[in-house]
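# how would this look folded up:
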Amino acid sequence: MKVFNTVFIIVLFCCQPVLMAQQHNVEKEKRKLAQAETMYANMDYRKAIELYKQVKVTDKEQFVKLRIASSYKNVGDLQSAEEWYRKASSKQLPVEDQYAYAEVLMSNGKHDEASEWYRLHAQHAPDDSRSKSKLAAIANLSSYYEKKDSYEVQLLNINSSYSEFGVSFLEDGIVFASTREEVAPKKRYNRTNSAYLDLYQSKYDEDGNLGAITKLGKNVNTKYHEGPAVIYAGGNKMIFTRNNADAKVKEKDHKLVSFQLFETQKDKKGDWDKPRLLSFGEEKYSVGHAAVSQNGKLLYFSSNRPGGIGGTDLYVSENLNGGWGTPKNLGDEINTEGNEMFPFISGDSLLYFSSDGKGGLGGLDIYRTSLTSQQSVENLGAPINSEKDDFAFVLHKEGNWGYFSSNRPGGIGDDDLYYFSIKAPQPKLPPEPEVIPNDTIIAEKPEPTKVYVVQILALLNPVTVHKSFLQDLEGVVKHDGKDGFHRYTYGEYEGLEEALESLEKIIDKGYSDAFLRRIERYSELSKGPGKSVDELYISEAKKNAVF
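Below is the predicted model of the structure:
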C-alpha cells in the first residue's frame, strides 16, 4: 500500500505541470475569444476575423465560424462569407444565421441554394415576412429583367478606388459622400480601413460633365463621418448625416457611435454656417439618410429608433412653425423586419428607397411607391438593381435621369456612383398579316414543352422517404442534389396556371413547403437525372428480398 501511495503522489506531481499548462491554454483561448468579441462589437471586423481564426475552443467551434462568416459579410467579402457559412452549416444553424446565409447565397447568384435556406428560415420564423418575399422573388426572377432595356446606366468618371455614394443635386453639380482621402492608419475608420466619410461636391462643365471635386467647408466636415446629404430650398438649406459629436463616444471605448441628422444653411457669403442637431435626435439610436419633399414641409429619414418594425425603418417628420415634429413610422407596407433606408422624394408624391427585406435580385434593392394613392411597392428591376447592394437613388426634376450608388462588379471602388437615363419608349409597329398560300401544307403542332414542376420536399437525409409519406401521389421523382439536398418533385406542366392549380392541391394535402420551380433548374442542381420514387422502392425491395 505504501508503494502504491508513493507512486500515486509521484504521478500526481508529474501531472500538475501538464494540468496547469492545459488550464493556461484554456484561459488564453478564452481571452482571445473575448478580444475577438470586443472587436466584433466595435465593428472592427477585419481585426475580429484575425482573432477568431486563432481561437481553438471546441465547444465554440460553430459559434466562431458563424462570427467569421458574419464579419466577412459585414466587410462585403461575400465569397469568403459563403465559405464560412458553409463550414458552419455542418450543424443546424441558428434561425437568424439561416437567413444571413441565404442572403449571401442570393447575392452570390446561387438562387436555388438560397431558396432552400430561405425556406428553412421561413419554417423556423413563420412571422418574419422577409423569407416569404425572397422566395416569391426567386420564383419570378425573370420579371425583374423585363425593363432592362428601358434604362441606360453608366459608371461615373469621378469615382475613386475608395467609396462614393449618396448624391444630392446642386443647381450646378452634385454633392456626395466619399472616403477618398488618403490618411494615416490612426485616422482610419476600423470597419473599412479607410478615411472617414466626408462630403464633397463636383460641378458640371460646359458640356454637362462632372468635373473638379472639392470638399465642403470645415463647418460641415469633421474628423469623423459626414454622410449623405439633401440640399433644398433653392440650394440654400442642407440636412446631412453625421456622427453625433455631442455624444462624446470614441471608437476606442468599444461602443457603437450613433449617427444623427444635422441641418445648416448658407450665410450671406454663400458658405455653410455651423450645423445644428435636429431636435428629435438621441444618442441611444441612429438617424440618417434625409430626404425633403419639394415644398420643404416633410422630412423623410431612416432610423433604428425604438418601436420600429425591423433593423432600420423609414420615418416622416413634418415641419411645424420652423421646427421638425415627432417622427411617424411609414408602416409595414413599406418597412419590413429588415432594413429600409436612403429615401428620396420625387415631386412630393413618389417615394424611392432601398430595402434588403423585400423580394428582389439580392442585397439592397431600390423600390418606389406612391405616397398619395394605394399603389403597391414596386421593385425597379435591372439594370438599376443587381445581385449586390443598390441604393441612394435620386431622380432629377426633369424626370428622365439621375444617379444611384452600387457595389456591383465592374466598379472602381467599394461603392460607386452611377448615372442613369430613362429611354423613351419606341412605338410598336403593327404586326404584318400572316399570309398562307392555298397550296401550303400546315404541319401538325409540336408537342407542348413541359416547363414547371411542383417541388414537394427538400431533405438532407439521403434515404428515400417512406411511401406513406407521399400519400396517394403518383410519379414522384427524387433528385440527389450537388449541395447535399435531396429534392422530391411531382408532375410536369406546360402552363403556369395549370402548375399553380396543382401546387394548391399539393399544399392542401399538407405539403406546406411545396413550391413551383422550372424543370430546367434540376439539371444544374442535381448530380444526375431524377429517379422515379416507385422504381427506387422496387429496387430496394429486390435488394432486401430473401431467396
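# alpha carbons only for contacts and neighbour counts from here, please
Fine.
# Identify the residues contacting the closest residue to E318 other than its chain neighbours.
Counting by CA to CA, 6 or more residues apart in numbering, the nearest residue to E318 once its immediate chain neighbours are dropped is L298, at 4.7 Å. Contact partners of L298, counting by CA atoms under 8 Å, 6 or more residues apart in numbering, are V292, V316, S317, E318, N319.
# Now show me the structure for the sequence below, then we'll compare the two:
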Amino acid sequence: MKKIQSSIILCFVTLLTLQTTVNAQYVLTEADQQYTLYNYNKAIDLYQRAYQKKATLHAAERLAACYENQQNYIEAERWFATASAMPNSNPVNTLYYAQALQSNAKYAEAKLQYSKYSAQNKELTEQQKNIWLRSCDSAIHWMKNPTEITINNEKHLNSAQSDWGATKNDNNVVFASDRNIVGKNKQTAHRPFLKFDGAKTPNRNVYGWTGNGYFRQYSQNGSDSVKIVSIKTGTAYHVGPPSFTTDGKTMYFTLTKIPEDAVYEKVKGAKDKVATVNVQIYSSTNGTEWSSPTPFKYNHAKEFSLGDPFVTADGKRLYFSSDMPGGKGGMDLYVCEKIAGGDWGLPVNLKEINTEGNERSPAVDEAGNFYFSSDGSVGMGGLDIYSATIVAGKIGEPKNLGYPTNSPQDDFAFNKITKDAGYLSSNRTGGLGDDDIYSFTLTTPKKISYIDPVLLNKEIRIENIYYDFDKWNIRPDAALELDKLVQILKENPTIWIVLGSHTDSRGDDAYNQRLSQNRANSAVEYIINRGIDKNRITAKGYGETRLLNRCSNGVKCSIAEHQLNRRTEFTIVKQ
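Presented below is the predicted three-dimensional model:
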C-alpha cells in the first residue's frame, strides 16, 4: 500500500511540476509577444508571472530590458543584477548591470562591473573601456565641482507623465507631452520608432511602450493654463516638440503616421504580422492657423527614423537626428542646407561629433554655439548634454556641460532662449513625472575638467604601460606613452598623479608585490628625469591583487593573457 501511495504521490508531483512548467512556458510565450510589440507594460506583468512560476534567465533578462526601456533604473538594476548572476548568463548582462548602476549614480560599483565585463569580453577595445571608467570618475568629480548654473523644475508645465522639448514662440512656451492618460509609468519618451500589431491599428489612446497617451504639442502663455496646440496632423499617434523659424511662422516637428503601404511582416513571438513605423520630420506654416503638415524631403518611414529637428535662426540649416544607413552609431546627427529654389540639400553626417552611441536633440544658440546630447562619450550616465563651437561651418571639439546641467539619467533638448537662459529636459531623480522640463540660468562660466587629460587643451591618449616578464625596465613602447604624460604634466602644472603598477599571478605573491613597486618606481623615475617635480607623482605597487582577468594563481593562461595584467595605470588625483 505504501508503494502504491508513493507512486500516486510521485505521479501527482510529476504532473504538477509538468503543469507548472507548461503554464510558465505559456505565460513566457505571451510575454515575448508583448515584448516584440514593445508593449512593455503588459510584458512586465507577464514576465513577472512567468518568473514566479519558474525562475529562468530569459524572464530575468527581459524584465531588466523592459524596465530599462521604460527608464525605471532602480528595477532595471535589480533585474540586471539577478540576470548577470544566474548560470550561463551572457557577459553582456554584466555590461547592462554596470550601466544601470551608473544611471543610479552608483559609480564605484559601476566601475567594478565595467572592469568585470572588460575582462569577460576580449574583443572590447581599450578606448571603449576607458570611456566607461572615465565617465564614472568624471561624474564623481563633476558632482563635487558643480558649474555655475541654476536649474529649476518648471512645475507649472510638467505633469505626472512625460514633458520635454520646450521652446519659445512669441510669449508661448511650446513642448510635447503624453499627459492625458491617468497613471505613472516610467518610459522612454524620445524613442525613434513604434511597432504595431498588424491585425488592428494601435490603441489610439494608450501607447503600449509606456502605458501613457501619445505625444501631443502643448503651449502655455504666461500664467495661463497649459493648452493643446491646434494643428491638423492627420495622425492619432505621436507628435513631437517643434522648432520655429525666427518669425514664428514655420515650425518643424516629428510625426508618427502609419503609411498606407506599410509592410507587415511575421515577427517571432507575435501572433500576427507587425509593421515598424518610424518617426519622421514634417513642417507646417501659420497663417490664420497651422497648415497641414508637409513631409520632409528625406523621409523614409519604412526604412529609418528622422527626429529632433532644429532650424537655425536664419532658416538656412536644418539639423536633425537619424539612424539612416551610413551612420557612425545608433542615432547620428545630420544637417541639411537650403539651396537654390528654397529646397533642402542632401543630409550631411556630422562626423566630428557622432559616436558609436546615440546623438540626439541638436540646437544652435544666437552666438553660434552648438548643443546636443550623446550617450557615446564621457558622461554621467544615459544621455549627457555637450556643447561645441561652430567656426566657418565646422563644429569643434565637444565639451560635456558637467553637473548639474547633466545628471546620472537622460539629459537632452538643451535650448537657449536668451544669451544665458533656456530650457532642458531630463528624467533625473526628483522630477514630477517621467521626463520633466527644467529652466536654466547661466552665471559665471566655470571651466569643466575631466578626471582624464583628454580635455586639457589637447587630445592626448594615454595607454597602459606594459613590462616584460620579471622585469621593470621601461620598454620603448612604454617610453612613448610616458612621454605623453610628461607633456601633460608640463602643460598642466597643477595636476598630481598616482602611478599604480601591477604584475601577473606567476611567481611568489610577496615577490610580485616588490616587483610591482619596482616597476612603479621605474616609471616615476623616468618622468622625474624629464623635469617633473617628484612631489607631483606617487608610485604605488599592487602586485597581483588587481588582476584584470581570470589568470589567478594556478590558472593556466596564455602569454597574452598574463601580459594584460602586467601594467602601470595612471590616475589623476588632483587638478
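# what TM-score comes out when they're superposed?
Comparison of the two superposed chains (TM-score structural alignment, normalised by the length of structure 1) gives a TM-score of 0.73, and 461 aligned residues with a CA RMSD of 4.1 Å.
# Looking at the alignment, what corresponds to the residue nearest to E318 of structure 1 in structure 2?
Alignment note (TM-score structural alignment): L298 of structure 1 maps to R317 of structure 2.
# From A160 of structure 2, how far off is its match?
35 Å (CA to CA, to the nearest Å).
# So which residues of the stretch 401-547 of structure 1 form helices?
Assigned by DSSP state H, counting those that start in this stretch, the helices in the stretch 401-547 of structure 1 fall at 496-508, 521-525, 533-543.
# who wins for proximity to E146 of structure 1 among those helices?
In terms of CA to CA, the element of these nearest to E146 of structure 1 is helix 496-508, at 17.7 Å.
# For Y334 of structure 2, see how far away the match of L298 of structure 1 is.
From R317 of structure 2 to Y334 of structure 2 the distance is 10 Å (CA to CA).
# now do V173 of structure 2
If you go by CA to CA, the gap between V173 of structure 2 and Y334 of structure 2 works out to 26 Å.
# Looking at these two, which one has more neighbours?
Comparing V173 of structure 2 with Y334 by other CA atoms under 10 Å, the one with more neighbours is Y334, at 23 against 18.
# which position in structure 1 aligns with the more buried one?
Checking TM-score structural alignment: Y334 of structure 2 goes with Y315.
# Now do the same for its match: helix, strand or coil?
strand (DSSP: H, G, I helix; E, B strand; the rest coil).
# Check the gap between it and A136 of structure 1 for me.
Separation of Y315 of structure 1 from A136 of structure 1 (CA to CA): 27 Å.
# Show me the strands in the stretch 151-300 of structure 1, by range?
151-155, 164-170, 173-178, 198-204, 210-215, 226-232, 237-243, 259-265, 276-277, 287-292, 298-303 (DSSP state E, counting those that start in this stretch).
# what sits up against the fifth one?
Going back to what we said before, that points to strand 210-215 of structure 1. Residues from elsewhere that reach strand 210-215 of structure 1, judged by CA under 8 Å, 6+ apart: I158, G173, D198, L199, Y200, Q201, S202, K203, Y204, D205.
# and the fifth one, what does it touch?
When contacts are counted by CA under 8 Å, 6+ apart, Y200 of structure 1 touches V175, F176, A177, S178, I213, T214, K215, L216.
# what about the residue mapped onto it from structure 2, distance to D411 of structure 2?
Aligned by TM-score structural alignment, Y200 of structure 1 pairs with Y218 of structure 2. Using CA to CA, one gets 20 Å for the distance from Y218 of structure 2 to D411 of structure 2.
# The helix ranked longest in structure 1: which residues count as buried?
Taking DSSP state H as the criterion, structure 1 has its longest helix at helix 2-41. Burial within helix 2-41 of structure 1, assessed by neighbour count using 16 or more other CA atoms under 10 Å, is assigned to E29, K32, L33, Q35, A36, E37, T38, M39, Y40.
# ok, average deviation of the next helix or strand after it from structure 2?
Going down the chain from helix 2-41 of structure 1, the next helix or strand is helix 45-54, by DSSP states H and E. For helix 45-54 of structure 1, the mean deviation from structure 2 after alignment is 1.8 Å (mean CA distance after the TM-score superposition for structure 1).
# Point out the other helices and strands that the next helix or strand after helix 45-54 of structure 1 packs with.
Sequence order places helix 61-74 as the next helix or strand after helix 45-54 of structure 1, per DSSP H and E. Under the contact criterion of 3 or more CA pairs under 8 Å, 6 or more residues apart in numbering; DSSP states H and E, helix 61-74 of structure 1 touches helix 45-54, helix 78-88, helix 95-107.
# average distance between the last one and structure 2?
Once superposed with structure 2, the aligned residues differ from helix 95-107 of structure 1 by a mean of 1.9 Å; criterion: mean CA distance after the TM-score superposition for structure 1.
# outside of that helix, which residues touch it?
Contacts of helix 95-107 of structure 1 (CA under 8 Å, 6+ apart): 66, 70, 73, 78, 81-82, 85, 111, 113-118, 120-121, 124-125, 131, 361-363, 387-388.
# Would you mind listing which of those are buried?
Neighbour-count burial (16+ other CA under 10 Å) is assigned, among the contacts of helix 95-107 of structure 1, to 66, 70, 73, 78, 81-82, 85, 111, 113-118, 120-121, 131, 361-363, 387-388.
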